[in-house]
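[1] The amino acid sequence is not available; the structure is as follows:
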């Protein structure tokens, strides 16, 4: 069993919370890099949400705008 399969089992029923965690982690990286890699971070967030089965793909719930590039 792969690590991703184990994560999916652990997160079953908590996909929305996992998606929120992915968003927060991406926001932290964007903040620390001053938005320099925001395109790559957004792509990674989207792929993680798809892998983890999050229902909120592409939605940001932080209420903040993306930092300028």
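    Sure, I can see it. From a predicted model like this one, the values you see are computed outputs, not experimental measurements.
[2] From here on, just use CA atoms for contacts and neighbour counts.
    Will do.
[3] give me the element the most centrally placed residue in the chain is part of.
    For the chain, residue 22 is the residue whose C-alpha lies nearest the centre (C-alpha atoms, centre = their mean; 2.6 Å). In the assignment (DSSP states H and E), residue 22 maps to helix 15-32.
[4] also this one, for the comparison:
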């Protein structure tokens, strides 16, 4: 199993935590940029969550 396969498996197992971390990172970036890029940051966070499963945890 490759590193990438292991990373995908880990993300699938901990999807809720990944989504929360993405939200937190987005909030930090938004804060550091003074809210100047809020729309872009929100769009990027949403896309990242979609690509990692957006809360659809699997057993």
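    Everything's here; your move. Since the model is a prediction, treat every value here as computed from it, not as a measurement.
[5] Work out the TM-score between the chains.
    Between these two chains, after superposing, the TM-score reads 0.78 (TM-score structural alignment, normalised by the length of structure 2); 56 aligned residues with a C-alpha RMSD of 2.3 Å.
[6] So the nearest residue to the residue nearest to the centre of structure 1 once chain neighbours are set aside, which state does it fall into?
    Nearest residue to residue 22 of structure 1, sequence neighbours excluded (C-alpha to C-alpha, 6 or more residues apart in numbering): residue 45, at 6.1 Å. Recorded secondary structure, residue 45 of structure 1: helix (DSSP: H, G, I helix; E, B strand; the rest coil).
[7] same thing with residue 56 of structure 2?
    Under three-state DSSP, the three-state class of residue 56 of structure 2 is coil.
[8] That one: neighbouring residues, count only.
    For residue 56 of structure 2, the number of neighbouring residues by other C-alpha atoms under 10 Å comes to 14.
[9] One more: residue 16 of structure 1?
    18.
[10] Check the one 5 residues further on too.
    By the criterion of other C-alpha under 10 Å, residue 21 of structure 1 has 14 neighbours.
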